[in-house]
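1. here is a sequence with its predicted model. Questions after.
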Amino acid sequence: MSNSTLKWIAIISMLVDHMGAVLFPQVIVFRAIGRLAFPIFAFLITEGFIHTQNINKYIMRLGVFALVSEIPFNLAFYGRWFYLGHQNIFVTLFLGLLAITLYEKYRVVDKQKADGYLFLMLFGAFIINSDYSIFGVLMIFVFYIFKKDFKKIVIWNVIIVLSMVLPNWAANAFILNPWLILQLGALVSLYIIHLYNGKKGKQIKYLFYMFYPVHLIFLYIASLNFFF
């Protein structure tokens, strides 16, 4: 399975997820399918980090689209232009890429500084509540640090997903909630990632960057027609 195939799987599952969240919140299967998307995007960020010819441009590109996507994200999910309570997925990807870039830069010469930058990015994701928050940045870091040991990637992803699910489960008096159970579907994406053959495939470099804000705008418009 090529890099571009992984991107298509992640993009389609993300679209289905967002359609469920914005237009069909009662159809939980849409959200279940959407659980596949983020782990694949997290993996692709580490692949981009490894193979990019210009890491600064890569970081800048994610940062720019994090800003561009914020208003469409706010409109689609919160019906308003400005909302500080939750930030879009590009913010998480940006922080994750920045975390592994700085960690790689300093891990040999100054391990304490490397760890400090990692903590800063994790804390930043938590404070601003970017999509997937601290867990999203941590997942990107896991794919990076254990890139040659898939068993550890699986173990740590299980830990991360369970860390997302168990506190909410405990807060609801350990009542089995279908939504919490479906979050475990994110682990299915690990099998898909394991099929990756290391090849680029047909390049769709800017498709995701453009698709993300554009599809959110269309979903917002569709939600207005759908409900009114």
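-> Everything's here; your move.
2. contacts and neighbour counts: CA atoms only from here.
-> Fine.
3. nearest the middle, which residue of this protein would you pick?
-> Within the chain, one residue has its C-alpha closest to the average C-alpha position: by CA atoms, centre = their mean, that is residue 38, at 3.7 Å.
4. so which bits of the helix or strand hosting residue 162 are buried?
-> Residue 162 is located in helix 150-171, with elements delineated by DSSP states H and E. Under the neighbour-count criterion of 16 or more other CA atoms under 10 Å, helix 150-171 has 153, 154, 156, 157, 158, 160, 161, 164, 165, 169 buried.
5. could you point out which element follows it?
-> Counting by DSSP H and E, the element after helix 150-171 in chain order, helix or strand, is helix 178-182.
6. could you list the residues in contact with that next one?
-> By CA atoms under 8 Å, 6 or more residues apart in numbering, the residues outside helix 178-182 that reach it are 28, 32, 35, 165, 168, 169.
7. and residue 138, how close does it get to residue 203?
-> When distance is defined by CA to CA, to the nearest Å, residue 138 is 27 Å away from residue 203.
8. how about the residue nearest to the centre of the chain: what's its closest non-neighbour residue?
-> Of all residues not flanking residue 38 in the chain, residue 10 sits nearest, at 7.2 Å (CA to CA, 6 or more residues apart in numbering).
9. repeat that for residue 123.
-> residue 134 (6.9 Å).
10. tell me the contacts of the one you found?
-> Under the criterion of CA under 8 Å, 6+ apart, the neighbours of residue 134 are 122, 123, 125, 126.
11. got the angle for the helix or strand hosting it vs helix 150-171?
-> Assessed by DSSP H and E, residue 134 sits inside helix 133-145. Between helix 133-145 and helix 150-171, the angle formed by their directions is 170 degrees, by axes from the mean of the first three to the mean of the last three CA atoms, to 10 degrees.
12. in helix 133-145, which residues are buried?
-> Judged by neighbour count using 16+ other CA under 10 Å, the buried positions of helix 133-145 are 133, 134, 135, 136, 137, 138, 139, 140, 141, 142, 143, 144.
13. for comparison:
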Amino acid sequence: MSMLTLRKGITLNHFQLKLLGILFMVFDHVHQFFYIDGIPMWFTWLGRIVAPIFLFLSAEGFHYTRNRFKYLLHLYIGFVGMNIVSQGLQTTFPSDHMLINNIFGTLFLAVLYMLMIDRLIQSIRHHHWWNMLGTIGLMMIPVLLSFVAISLLSQEHISSWSLYIMYVLPIPILVEGGYFFILLGVMFYVLRKYRIGQIIFFILFSLMIGLLSGASLLDLDTNFQWLMIFAVIPLSLYNGEKGRSMKYFFYLFYPAHIYFLYILAYYIQR
């Protein structure tokens, strides 16, 4: 239950919070594909709250789902499917815009670590030390894959098989938001019983992102990712209720609107 649910005021359920994230996501991607046509910078400022909202909802969804592996599988299929379709579209409609959008990879890795953290905790509680060591080993695999990816990308010529592997393996260093967003999603899950702890961590995390950029927090032309701090408002209004069910809407709408905007930008900017 959220802090504000205890008062008689506005609250948001899971479905409403997801719709809010989708709305601001469209603003962000309209700026991404049409900024050279005069779309203002504040469109992408609004979009900064989107990733935290969906990382938060992924933690909630993982907690409540009856089949965690199926939940992971859906995210993985979304990741691979978008990589394949994006590559095909960029070949068919070559553009200056790069189709790098694929939040499914970030969500998959965040949820994967949620699963492994649960397994690690259970292993410690029941003194299953071999399971504990095995889980820690599994947790290190994505990190090691990041070093392999960095090594491959630093080469002058990248073999086609290396690219194909990256299309089917979500690698922390390559997914949207990288390690930072994966960590944020995991911490939303670890602290989900402590809403105030979630909020405090998220505020500090957002400010840290801004300070690490090296630019002033007021230099919003170059340092604007920290504006995700304003997601604290809708997250605080979350009431823990599911609301209306549209199970696969996000899985379809997310890639569909990106591809629509990409093709539209291709024809307009020709």
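-> Cool, got the structure. Only a predicted model underlies this, so the values are computations on that prediction, with no experimental measurement involved.
14. TM between them?
-> Structural agreement between the two chains, given as a TM-score (TM-score structural alignment, normalised by the length of structure 1), stands at 0.85; 222 aligned residues with a CA RMSD of 2.8 Å.
15. just give me the match in structure 2 for the residue nearest to residue 38 of structure 1.
-> Residue 10 of structure 1 maps onto residue 21 of structure 2 when the alignment is built from TM-score structural alignment.
16. got it, and residue 28 of structure 1?
-> By TM-score structural alignment, residue 28 of structure 1 lines up with residue 41.
17. swap in residue 94 of structure 1?
-> Under the alignment (TM-score structural alignment), residue 94 of structure 1 maps onto residue 108.
18. can you tell me the helix or strand for that match?
-> Remark: residue 108 of structure 2 resides in helix 103-125, with elements defined by DSSP H and E.
19. what helices or strands is that helix leaning on?
-> The helices and strands touching helix 103-125 of structure 2, judged by 3 or more CA pairs under 8 Å, 6 or more residues apart in numbering; DSSP states H and E, are helix 50-64, helix 68-92, helix 129-153, helix 178-190.
20. dump these to CSV, plus distance to residue 221 of structure 2.
-> Supplementary listing: these in CSV, determined by distance: least, CA to CA, whole Å:
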stretch, distance to residue 221 of structure 2
helix 50-64, 19
helix 68-92, 28
helix 129-153, 28
helix 178-190, 21
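21. the match of residue 10 of structure 1 against residue 48, yeah?
-> No - if you go by CA atoms under 8 Å, residue 21 of structure 2 and residue 48 don't touch, sitting 9.8 Å apart.
22. now do the contacts for the residue nearest to the centre of structure 1.
-> Shown here is residue 38 of structure 1, whose contacts under the criterion CA under 8 Å, 6+ apart are 10, 14, 136, 186.
23. residues contacting the first one?
-> So the one you mean is residue 10 of structure 1. Residue 10 of structure 1 neighbours (CA under 8 Å, 6+ apart): 36, 37, 38, 40, 41.
24. same question, the third one
-> For residue 136 of structure 1, the set of contacting residues under the criterion of CA under 8 Å, 6+ apart consists of 38, 42, 92, 93, 96.
25. list only buried entries from the residues you listed.
-> Buried members of the contacts of residue 136 of structure 1, counted by 16+ other CA under 10 Å: 38, 42, 92, 93, 96.
26. the second one maps to what in structure 2?
-> What that stands for is residue 42 of structure 1. If you follow residue 42 of structure 1 across to structure 2 using TM-score structural alignment, you land on residue 55.
27. excluding sequence neighbours, find me the nearest residue to that match.
-> Computed as CA to CA, 6+ apart, the closest residue to residue 55 of structure 2 that is not its neighbour in sequence is residue 185, at 4.8 Å.
28. wait, isn't that neighbour in contact with residue 59?
-> Yes - with the criterion set as CA under 8 Å, residue 185 of structure 2 and residue 59 qualify as a contacting pair; they are 6.5 Å apart.
29. spit out the residues that contact those two alike.
-> Each of residue 111 lies in contact with both residue 185 of structure 2 and residue 59 under the rule CA under 8 Å, 6+ apart.
30. returning to that earlier point: aligned to the residue nearest to residue 123 of structure 1, what sits in structure 2?
-> Counting by TM-score structural alignment, residue 134 of structure 1 lines up with residue 179 in structure 2.
31. ditto for residue 160 of structure 1
-> Using TM-score structural alignment to pair residues, one finds that residue 160 of structure 1 aligns to residue 205 in structure 2.
32. so what's its match up against?
-> residue 184.
33. what separation is there between the equivalent of residue 210 of structure 1 over in structure 2 and residue 82 of structure 2?
-> Taking TM-score structural alignment as the criterion, the aligned counterpart of residue 210 of structure 1 in structure 2 is residue 252. If you measure residue 252 of structure 2 against residue 82 of structure 2 using CA to CA, the figure is 11 Å.
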